[in-house]
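Asker: Any chance you can model this:
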Amino acid sequence: MSGIRVLVVDDDFRVAGLHRDAVAARAGFVALEPARTIGEARAAVAAHAPDLVLADVYLPDGDGIEFVRSLDADAFVLSAATDAATVRRAFSAGALAYLVKPFDTRVLAERLDRFARYRNLLAAGRPLSQDDVDRAASVMRGEREGPSLARSTTEQSVLAALGTDEASAAEVAERIGVSRATAQRHLTTLAERGVVQVGLRYGSTGRPEHRFRAGG
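Answerer: Down below sits the predicted model:
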């Protein structure tokens, strides 16, 4: 079963069905059969290992927020409860989002899209920089992505080495005393954020060389 697996936990079968259908309508998501109790939810988690759980607070056999706290999975809390204490408790339990019922299913769809981007940003096979962490947090909060105020020392050195010139990863590496692979990794990350531009220089033989220049 490919895609982001989502489990809805709600004792109202009509509401659970609406939320399940909203999940199923999003590309890249798989809606599991909803659970109506914490007991059913625990069994579903054990059987299907969902990536995301959408849990109500008030369930027949317990507290949905405490269930979220016990999970080794991401979660949203979906509840009619609007008191600040409940909302704070949901976030302290690890919920990535709190949606106040009733809400338009488009609101849930938008949060699901944010979650997909959040997961993608944190799925890198390399160590994450502060910018990577800040971008993931900003995406989940719905904020506009921007460069972090705190760049790593190496990234600062890479940008300083570029200055106003165009350079290859090998040239940058030589200027700041790091390996070419390290320079390439940081330059690629900066290019993905729009901090540097990438061009190609074609020589007489061989493959074209990537050239980097500061400035988005």
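Asker: use CA for all of it now, contacts and neighbours both
Answerer: Fine.
Asker: Show me the strands in this protein, by range?
Answerer: Taking DSSP state E as the test, the strands found in the chain are 4-9, 29-31, 52-55, 58-59, 62-63, 74-79, 97-100, 166-167, 196-201, 209-214.
Asker: Of the ones you listed, which is nearest Val107?
Answerer: Closest to Val107 of those is strand 97-100 (Cα to Cα; 8.4 Å).
Asker: And the closest one, what does it pack against?
Answerer: strand 74-79, helix 84-92 (3 or more Cα pairs under 8 Å, 6 or more residues apart in numbering; DSSP states H and E).
Asker: what's the most buried one of those?
Answerer: Comparing the helices and strands packed on strand 97-100 on average neighbours per residue, with mean count of other Cα atoms under 10 Å, the densest one is strand 74-79 at a mean of 24.
Asker: list the helices and strands that strand packs on?
Answerer: Identification of packing neighbours for strand 74-79 by 3+ Cα pairs under 8 Å, 6+ apart yields strand 52-55, helix 64-70, strand 97-100.
Asker: thinking again about what came up before, can you lay out the strands of the chain as a markdown table showing distance to Thr188?
Answerer: Supplementary listing: these in a markdown table, determined by distance: least, Cα to Cα, whole Å:
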| stretch | distance to Thr188 |
| --- | --- |
| strand 4-9 | 27 |
| strand 29-31 | 29 |
| strand 52-55 | 30 |
| strand 58-59 | 47 |
| strand 62-63 | 45 |
| strand 74-79 | 29 |
| strand 97-100 | 31 |
| strand 166-167 | 13 |
| strand 196-201 | 9 |
| strand 209-214 | 9 |
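Asker: Also this sequence, please, to line up against the first:
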Amino acid sequence: MTVHVLIVDDDFRVSGIHRDLVEARPGFVALPPVRDAASARRAISEDRPDLLLLDVYLPDGDGIELGRESGIDRFVLSAAGDGATVRRALASGALHYLIKPFDPAALHDRLDRYARYRNLLAAGELTQHAIDRAGAVLHGGQSTSPVREGTQQLLLGALAEGEASSAEVAERIGVSRATAQRHLSDLAARGVVAVTLRYGTAGRPEHRYRAK
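Answerer: Purely as a prediction, here's the structure:
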């Protein structure tokens, strides 16, 4: 099952990054990103996406209301972190809310869970168990094992030395970059660490982490 994703963001650099993240996941296809609500409505009508990745603040409208109006599954990706905006987005039917900038692994994780959620709901007649399982897959958290907590304490200790990339943190505590990135993504999603983007002269921007 292929999931067609429409990205709606007025910053072309950000929408390009999100497009690449979507394309990197098996089973997902990114439609050409759009930068305003009017273009999004045309793309929704013509391309019929399965999933929207919406910014809140658009030049000609409100992304949350655009999502509600569309009735399409959606994630809200926004720099707005105030409780009122987050509650409004979730109350409108958004499946996930990610605060920009975020670790790429955070979006990949939610896309993968969304794909499993769609597959579980693809059956014609659903039992209550199947519905509960689909909801758990979509919103389920990660394990809180002692090993995970210990690793994250080491990561926070490393960030006490100052802002760093996932590779730098990995080197400080002696774990793989993938392990450091996975745990940093989780800490960022929980609001324990902050993420910023550093744009270089070429290539993708580097994610920098700091303890809050």
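Asker: want to try CSV for the helices and strands packed on strand 97-100 of the first structure, with distance to Glu174 of the first structure as columns?
Answerer: Listed next are these as CSV, based on distance: least, Cα to Cα, whole Å:
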stretch, distance to Glu174 of the first structure
strand 74-79, 43
helix 84-92, 46
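Asker: picking that back up, just name the most buried of the helices and strands packed on strand 74-79 of the first structure.
Answerer: Relative to the other members of these, strand 52-55 carries the highest mean neighbour count by mean count of other Cα under 10 Å, namely a mean of 26.
Asker: Just the residues contacting it, thanks.
Answerer: Residues from elsewhere that reach strand 52-55 of the first structure, judged by Cα atoms under 8 Å, 6 or more residues apart in numbering: 4-10, 64-65, 68, 73-79.
Asker: for it, the distance to its chain's centre please.
Answerer: 15 Å (Cα atoms, centre = their mean, to the nearest Å).
Asker: Stretch 26-41 of the second structure too?
Answerer: Stretch 26-41 of the second structure sits 15 Å away from the centroid of its parent chain (Cα atoms, centre = their mean).
Asker: on that earlier part again, so which of the helices and strands packed on strand 97-100 of the first structure is nearest Asn120 of the first structure?
Answerer: That would be strand 74-79 among those, by Cα to Cα, at 13.6 Å.
Asker: The closest one: average distance to aligned residues in the second structure?
Answerer: Relative to the matching residues in the second structure, strand 74-79 of the first structure has an average distance of 0.3 Å after the fit, by mean Cα distance after the TM-score superposition for the first structure.
Asker: who touches that strand?
Answerer: The set of residues external to strand 74-79 of the first structure that reach it, using Cα under 8 Å, 6+ apart, is 51-58, 64-65, 68, 90, 94-101.
Asker: And for stretch 183-190 of the second structure?
Answerer: Where contact means Cα under 8 Å, 6+ apart, the residues beyond stretch 183-190 of the second structure that reach it are 98, 102-106, 151-152, 155, 166, 193-195, 209.
Asker: if we go to 10 Å?
Answerer: Applying Cα atoms under 10 Å, 6 or more residues apart in numbering, the external contacts of stretch 183-190 of the second structure come out as 97-99, 101-107, 109, 141-142, 148-149, 151-152, 155-156, 165-166, 169, 178-179, 181, 191-195, 209-212.
Asker: what does stretch 148-155 of the second structure give?
Answerer: With Cα under 10 Å, 6+ apart as the criterion, stretch 148-155 of the second structure contacts 142-143, 146-147, 157-160, 166, 169-170, 172-175, 179-180, 183-184, 186-187, 211.
Asker: 7 Å - rerun?
Answerer: Judged by Cα atoms under 7 Å, 6 or more residues apart in numbering, the contacts made with stretch 148-155 of the second structure from elsewhere in the structure are 169, 173, 183.
Asker: burial of the closest residue to Ala30 of the second structure other than its chain neighbours, as a residue count?
Answerer: In space, not counting the residues next to it along the chain, Ala30 of the second structure is nearest to Val5; the distance is 4.8 Å by Cα to Cα, 6 or more residues apart in numbering. When neighbours are counted by other Cα atoms under 10 Å, Val5 of the second structure registers 24.
Asker: likewise His18 of the second structure?
Answerer: By the measure other Cα under 10 Å, the count of residues near His18 of the second structure is 21.
Asker: Where does Asp186 of the second structure sit: helix, strand or coil?
Answerer: When the structure is split into helix, strand and coil by DSSP: H, G, I helix; E, B strand; the rest coil, Asp186 of the second structure lands in helix.
Asker: Check the one 10 residues further on too.
Answerer: Per three-state DSSP, the local secondary structure of Thr196 of the second structure is strand.
Asker: quick one: Ala180 of the second structure is in a strand?
Answerer: No: looking at Ala180 of the second structure with three-state DSSP, it is helix, so not inside a strand.
Asker: does it really touch Ala170, like I thought?
Answerer: Yes: the pair Ala180 of the second structure and Ala170 passes the contact test of Cα atoms under 7 Å, sitting 5.4 Å apart.
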